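A.B. asks: Sequence below, structure please.
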Amino acid sequence: MEELKRAVAKEALKFIEDDMVVGLGTGSTTAYFIEYLGKLIMEEELEDVYGVPTSYQARLLALEYGVPVVNLDEVDAIDIAVDGADEVDPYLNLIKGRGAALTMEKIIEYRAGTFLVLVDESKLVERLGQKMPVPIEVIPAAWRAIAEELEVFNATAELRMASKKDGPVVTENGNFILDARFHRIDDPLDLEIELNNIPGVVENGIFADIADIVLVGTREGVKRMER
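C.D. replies: Below is the predicted model:
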């Protein structure tokens, strides 16, 4: 599986040109992309390329591999954003947020001229929610009330707990993550909007109608899906 991730990360480099501002996503596949991007910059095969990170992880990796970093408020536009996904349906709707960076990811990727998604074939699903819950970033004081509100959507929600610290996962924005499992997601865009209308919800991990290109690592090579 790691080889498939590396293959799509290398393929993504073909979309990067001189003088680009690149949104840098969060996760294991995007980590390979940042590594390879830094190598091209250091070898001067790319010039004047700047990265806008979606998380501390992406920022630290960019600094480690020599990708110049700028903040979102320092750029007028983002040419392309490159990120992974936890699920991709046939219409290129996504579930993202396993790395708990969904809010900044969505801000940057909605703003990008092109949103390029990197996944391996295990992430392809017929319908969103088949394998993964929908992460929802919530104000800490409201998490229990929001979990109860999600029952209206026939969803069960669990507060995401940290693995190497006591207590819940805390996002870079100081919030909690609820992982919500829905019985069925028929209209991802409608559900994305409805979830964000719940008071106390900061953002949710449904990325509907946003991905432009998805590169899929398969055992037969990298395949390309477009909207």
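A.B. asks: drop to CA atoms for contacts and neighbour counts, all remaining ones
C.D. replies: Noted.
A.B. asks: Name the residues that touch the helix or strand harbouring Met104?
C.D. replies: Assigned by DSSP states H and E, Met104 falls within helix 102-111. The contact list for helix 102-111 (C-alpha atoms under 8 Å, 6 or more residues apart in numbering) reads 23, 25-26, 54-55, 72, 77-78, 81, 96, 115, 137, 202-205, 207, 210.
A.B. asks: structure for this one too, so we can compare:
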Amino acid sequence: MTSELSPVDRAKFASAARAAEFVEDGMRVGLGTGSTAAWLVRCLGDKVRDNGLKFRGVPTSTRTAKLAREVGIEVITLDEAGWLDVTIDGADEFDGDLNLIKGGGGALLQEKIVATASDKMVVITDPAKSVETLGKFPLPVEVIPFGMRTTKTLIEEALGSMDVSGRDVTLRMDGDAPFVTDEGNHILDLHLGRIGNARQMALTLNQLPGVVENGLFIDICDVVVIGHSDGQVELRDVTSGGAQRQRPDAPKTDNLFRDLDG
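C.D. replies: Okay, the predicted model is just below:
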């Protein structure tokens, strides 16, 4: 029951349960990566099992693919899907224009490819991820291993002319070794504090040799579903700019779904 969950888990469940309502029979659905996305996959698995919901999911990581199969969701590749009806994913930050920073879980490349191949992107999150200006969360940049030190230097030089509060660049680690993405790349985390011009930042980074993709999602998200610890959800739509408050049904289980970290 929701009363047995922590406030953070109640908020995650609330946003995931509401976002699951965007999925209808016959859809091709992008499935995000992270702890909140794991709640979504479990909610959709319940709908498949209990309500006979039939859809095909395109996971954005091997972790999400594994979980989706475990709960009975049919998994296909993006190439098999061709195009998606909706992608539902989490975010590390979002601003008033629904621009995002993503990649805290290390799946930003697949997440951005899947999101941009969708008619709609829905983000599930909590109030703590809302910011006036992007940049408090370190910006992930996926880079190829070859010449990584050179790529890091190029990024640091580019930041010198950018409107940011900080310019520290660190290699993401997994224990004693560099973190490796599903594509065999590494991630540099940019500790910027504030990004004055996110669009310029995204374009500049992707022009640098060695950079594969960055974690700025500009003009991609359509709806943000914000879960609250009291079980209510707030919907923000990029088109209307308005917000709605709702309360989804309580979960049937107290499973915290902590198998995926976001």
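A.B. asks: how about the helix holding Met104 of structure 1, aligned to which bit of structure 2?
C.D. replies: Under TM-score structural alignment, the match for helix 102-111 of structure 1 in structure 2 covers residues 108-117.
A.B. asks: need the contact list for the residue nearest the centre of structure 1.
C.D. replies: Central residue of structure 1 (C-alpha atoms, centre = their mean): Lys96, 4.8 Å from the mean position. Counting by C-alpha under 8 Å, 6+ apart, Lys96 of structure 1 makes contact with 84-87, 102, 134-135, 205-207.
A.B. asks: need these in a markdown table with neighbour count and secondary structure, can you?
C.D. replies: Below are these laid out as a markdown table (neighbours: other C-alpha atoms under 10 Å; DSSP: H, G, I helix; E, B strand; the rest coil):
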| residue | neighbour count | secondary structure |
| --- | --- | --- |
| Gly84 | 28 | coil |
| Ala85 | 25 | coil |
| Asp86 | 24 | coil |
| Glu87 | 27 | strand |
| Leu102 | 28 | helix |
| Val134 | 27 | strand |
| Pro135 | 28 | strand |
| Gly205 | 27 | coil |
| Ile206 | 28 | strand |
| Phe207 | 23 | strand |
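A.B. asks: where do the helices sit along structure 2?
C.D. replies: Per DSSP state H, structure 2 carries helices over the ranges 7-19, 35-51, 62-70, 78-81, 108-116, 148-159, 198-206.
A.B. asks: so what corresponds to Arg28 of structure 2 in structure 1?
C.D. replies: Using TM-score structural alignment, Arg28 of structure 2 pairs with Val21 in structure 1.
A.B. asks: Quick check, its match in contact with Gly51.
C.D. replies: Yes. Contact criterion C-alpha atoms under 8 Å: Val21 of structure 1 and Gly51 qualify, at 5.8 Å.
A.B. asks: what sits in contact with each of these two?
C.D. replies: By C-alpha under 8 Å, 6+ apart, no residue touches both Val21 of structure 1 and Gly51.
A.B. asks: Comparing the helices of structure 2, which comes out most buried?
C.D. replies: Ranked by mean neighbour count, the helices of structure 2 are led by helix 7-19 with a mean of 26 (mean count of other C-alpha atoms under 10 Å).
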